[in-house]
Every structure is written in C-alpha cells, then in structure tokens.
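K.L.:
Following is a predicted model, sequence given first.
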Amino acid sequence: MAVPATGKPAMTRKERAELTRGRLLAAAVDHFTNRPYDEVAVGEIAQAAGTAHGVVFHHFGSKRGLYLEALREVARRLNEIHVVEEHEEPAVLIRHQLGKHLAFMTEHPGFALSLVHGGIGTDPETREIFEETRSFANERLCATLGLDGTTPSLRLTLRAAAGGIDEVTLQWVESGCAFPAERVVDALLLLLASALEGAARLDPGLDVTEAAGVLVTAAAGAGGGH
C-alpha cells in the first residue's frame, strides 16, 4: 500500500465511501434539523458535504432514503438520552432524562416537527422510526420505575402520554420556549403520573402507587419551587 507524504496509509475505496456517506448524513441531519423536508434540496446537502449531487443517490437511493437515514440517526441519539447509569434515585433520573429530551428537541426543531406530524406526510417508515423511539423511551421509564412495560394498560396510556409529551415539546419550541424548561419538565412528569393512574383505572389489579408517587415527587422537587 502506498504511503503518502503525511506518513499515513492511503484510505481504501471502501473507507473513502464510508467517509463520504458519513459527511452526507451529517449534512442531512443539519439541514433537516432546521428546515422542513420539502424546503431542503438534495443539492444543498451534497454541497455542504463537499461532494457531487449524484453521490447522494448512490449512497441513499433518493432524497427520501437520505431523510429516513437522517431520522434514524436522530432517533439513535434521542434513544441515548434514555440510557443512563442508574446510580441516582429514579426521580432524579427521570427528571434528568426529560430535561435532556427538551434540550435535544430544542436543538433539532425540524425533527421535533416531524416527531409530531409524521415527517413526510403519512410515510409509514417515518412513523415507524418515531414509534420505535417512543416505545424505547417508555420501556426505559418503566424499567426505572420498576414496572412491567409489557402490561397492556401501561402500553396504552404511556403511548398516549408519549404523544402528549411530543406535542407539548413542539408547542414549547414553537413558542420560543415561553416557559422555563424546569417548569415544562414538571408538567411532563405530572402528565406521566396521570398516565400511570389511568393505566391502573383500566386494570384495577395494577399497582402504580409507588411509581406515580416517584413522578409527583420529582415534579415537586427540582422544579416545583420555581
């Protein structure tokens, strides 16, 4: 293998292709973060990535294909928020996760809009990506609270709560963050507590007293005094 003047081995064709793909994906995330799908041109993304227009189609097949990969990347980052070292009390952990969720969506307003309105119209793959992200967040929440996330009533009410959290987040972002983030987190914690109580109403054999109490305590803690 030839060694250039820098002393580093030259990249292989596969490595160069992977690097180009990564630049395109990063540029797509950046563009779709700040503008709706229909307002972003493939040429803009290619130019930002320093490559030719046709290379986008080589790697992703279409603008939609690139958009879906960008959504998957954002979903992956969003999922990371809910993977934490569980050495803190549940109330602290959940409050911290919701705070990071708000911050993430504030930094990615275009995807916050997609989260609520389904991306490209009613595109089923777009919806599937976000449904998986919501399910993952609810699974982590249940694990932190010591609940069985497969319980039908919990799946039902927490799924509804996830939609409510997304809508609150979007409206908050679009309002220019009119309320302090800590108070929004308080509201979301109480929304989740209500979802647990709703699940117990559907399934009287489900005991959520302790778990709901954790959420109410979290809302009355770090943020409740603001």
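P.N.:
Nice, I can see it.
K.L.:
rest of the way, CA atoms for contacts and neighbours
P.N.:
OK.
K.L.:
who does the helix or strand where Leu156 lies touch, helix- and strand-wise?
P.N.:
Taking DSSP states H and E as the criterion, Leu156 maps to helix 152-174. Other elements packing on helix 152-174 under the criterion 3 or more Cα pairs under 8 Å, 6 or more residues apart in numbering; DSSP states H and E are helix 90-107, helix 109-117, helix 124-145, helix 181-202.
K.L.:
would you turn these into a markdown table with mean neighbour count and distance to Lys63?
P.N.:
Shown next, in a markdown table, are the helices and strands packed on helix 152-174 (neighbours: other Cα atoms under 10 Å; distance: least, Cα to Cα, whole Å):
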| stretch | mean neighbour count | distance to Lys63 |
| --- | --- | --- |
| helix 90-107 | 19 | 23 |
| helix 109-117 | 22 | 16 |
| helix 124-145 | 18 | 13 |
| helix 181-202 | 20 | 34 |
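K.L.:
could those be laid out in CSV, adding distance to Leu66?
P.N.:
Shown next, in CSV, are these (distance: least, Cα to Cα, whole Å):
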stretch, distance to Leu66
helix 90-107, 20
helix 109-117, 14
helix 124-145, 12
helix 181-202, 32
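K.L.:
Which among those helices is found nearest to Glu73?
P.N.:
For these, proximity to Glu73 was assessed by Cα to Cα; helix 124-145 is nearest, at 10.1 Å.
K.L.:
Okay, one more to line up with it:
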Amino acid sequence: MSATTPVRGQRRAALVAVASEMFARKPYDEIYISDIAKEAGVAHGLLFYHFKDKRGLYLEVLRQMQTEIEALHDRGPGEDTNPRWLRGVVRRQIEYRRDHVHTSMAIMRSGGQDPEVDELVEQTRRSGVCFLRKLLGVTGEPDPVLRIAMRGSMGAVDEMTMDWLSHGLDMDLDHLVALAYGAVLAILGSVCTGDDQVSAAVQELKPAG
C-alpha cells in the first residue's frame, strides 16, 4: 500500500466533513464546487479527483449521514430502560435533522427523483425498524400489521420533524419530543399481536421513564 494512501483518505474525509457542514446550512442548488473548494482550502481539481462532481460529493455526504443516523439508535448514557431508550432515540433523531436541516429536508422530499438517494433514505428507514425490533424483542419476521406499524411509527417522527423544520422550529423541542414519542406509542399500541412478549414490551413503553 502506498504511503500516501492514508493521507488521501484523510483529505477525502476532510472534504466530506466540509461539504456536510455546507449542505446542512444551505440548499443544494445554492452551493457550488468552487464554494466547497474555497471553504476546504483546496483546488477544484482535488474535489473532482475524489468525487467526479458535486453530486458525487453530495451522495458521499448522504452516505455519511445514513451511517450517523443509524448510530443514533444505540443506547445512550442513562438509557437503562426501554422508555428512556426510545425517548432518547426520538430526541436524537429530531436534533440531528434540526442540525442538518437543508440536507434532511432535501432527501425527505426527493422521493422518486434519484434512485441512489432513495436507496439511502430506504436504508435509514430500515435501520429505524431494526431499532424497534430490538426495542420490542421481535425475533423472526414480524406479522404484516406489526411490520407496517413499526415502519409507520418511525416515519411519523420524520414527518413531524419535517413539519417543524419547515415552520421555523415553532414548537419547543421538549414538547415536540413528547408529541413524537406519544405518536410512536399510539401507533404501536394500536397493534393487536399474538406475541405476548411484544405486547408486554409495548405496554412497558407507556409510562415513559
């Protein structure tokens, strides 16, 4: 392996970090390769070398976001009960999208326009369902009603967050977290499942700790 490979990897990662911060601040169409190069303190050619064009860099930013969003589902400090774990995940999801407002709104509204972006969005949604499966102790393939409810409940959090972002954060964050948490419980609580363990796990979430 060339001695320059780690350096190239570090430069690439640094460019993604700069671009991620810029795409979070401003809409995609208002950012140019020259802006990113200037912010990163590099020549245009280096960006083209690593990413071919702005879209290539943007997709890499979205891939990084997908990885970061997936990590938000891990238990945080003090989340020693499932209600606290769920509430923590809901809060982290909302805060992350707030801090990446333009990127988040762009990918949520891109449905059907770009297959590669759509696939990244789908991966994010699947990771949310995977989190709920762990939370509820679902083993094996869930029945259709539970599967749809899990996906729908996480989708509800996203939609509520997008509405909040598009209206200038016109609700206190704690209030939105409580509202989104309640929406997840309402959807999951509406499911009648024959799995006693899942039913008990949903019931445990109701007195949020």
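P.N.:
Noted; the coordinates are in hand. Please read these numbers as outputs of a predicted model, since none were measured by experiment.
K.L.:
Which residues outside the helix holding Leu156 of the first structure are in contact with it?
P.N.:
Here helix 152-174 of the first structure makes contact (Cα atoms under 8 Å, 6 or more residues apart in numbering) with 102, 105-106, 109, 112-113, 115-116, 134-135, 138, 149, 178-179, 188, 191-192, 195-196, 198-200, 202-203.
K.L.:
So the most centrally placed residue in the second structure versus Glu122 of the second structure, what's the distance?
P.N.:
Residue closest to the average C-alpha location in the second structure (Cα atoms, centre = their mean): Ile69, at 3.8 Å. Remark: distance between Ile69 of the second structure and Glu122 of the second structure (Cα to Cα, to the nearest Å) = 12 Å.
K.L.:
Same check on Glu21 of the second structure?
P.N.:
Glu21 of the second structure is 23 Å from Glu122 of the second structure, where distance means Cα to Cα.
K.L.:
Ok, Asp195 of the second structure next?
P.N.:
As judged by Cα to Cα, Asp195 of the second structure and Glu122 of the second structure stand 27 Å apart.
K.L.:
got a list of what Cys192 of the second structure touches?
P.N.:
Taking Cα under 8 Å, 6+ apart, one finds Ser199 in contact with Cys192 of the second structure.
K.L.:
What of Leu59 of the second structure?
P.N.:
Taking Cα under 8 Å, 6+ apart as the contact definition, Leu59 of the second structure lies against 116-117.
K.L.:
what does it align to in the first structure?
P.N.:
Using TM-score structural alignment, the partner of Leu59 of the second structure in the first structure is Leu68.
K.L.:
Which strand or helix spans that match?
P.N.:
Element membership for Leu68 of the first structure, per DSSP H and E: helix 63-81.
K.L.:
on that earlier part again, which one of the helices and strands packed on helix 152-174 of the first structure lies nearest to Gly61 of the first structure?
P.N.:
Among those, the nearest to Gly61 of the first structure by Cα to Cα is helix 124-145 (15.1 Å).
K.L.:
corresponding residues in the second structure for that closest one?
P.N.:
Helix 124-145 of the first structure corresponds to residues 115-136 of the second structure when matched by TM-score structural alignment.
K.L.:
Check how far that stretch sits from its aligned residues in the first structure, on average.
P.N.:
Per the superposition on the first structure, stretch 115-136 of the second structure and its aligned residues are separated by 1.3 Å on average (mean Cα distance after the TM-score superposition for the first structure).
K.L.:
can you check stretch 179-188 of the second structure too?
P.N.:
Once superposed with the first structure, the aligned residues differ from stretch 179-188 of the second structure by a mean of 1.9 Å; criterion: mean Cα distance after the TM-score superposition for the first structure.
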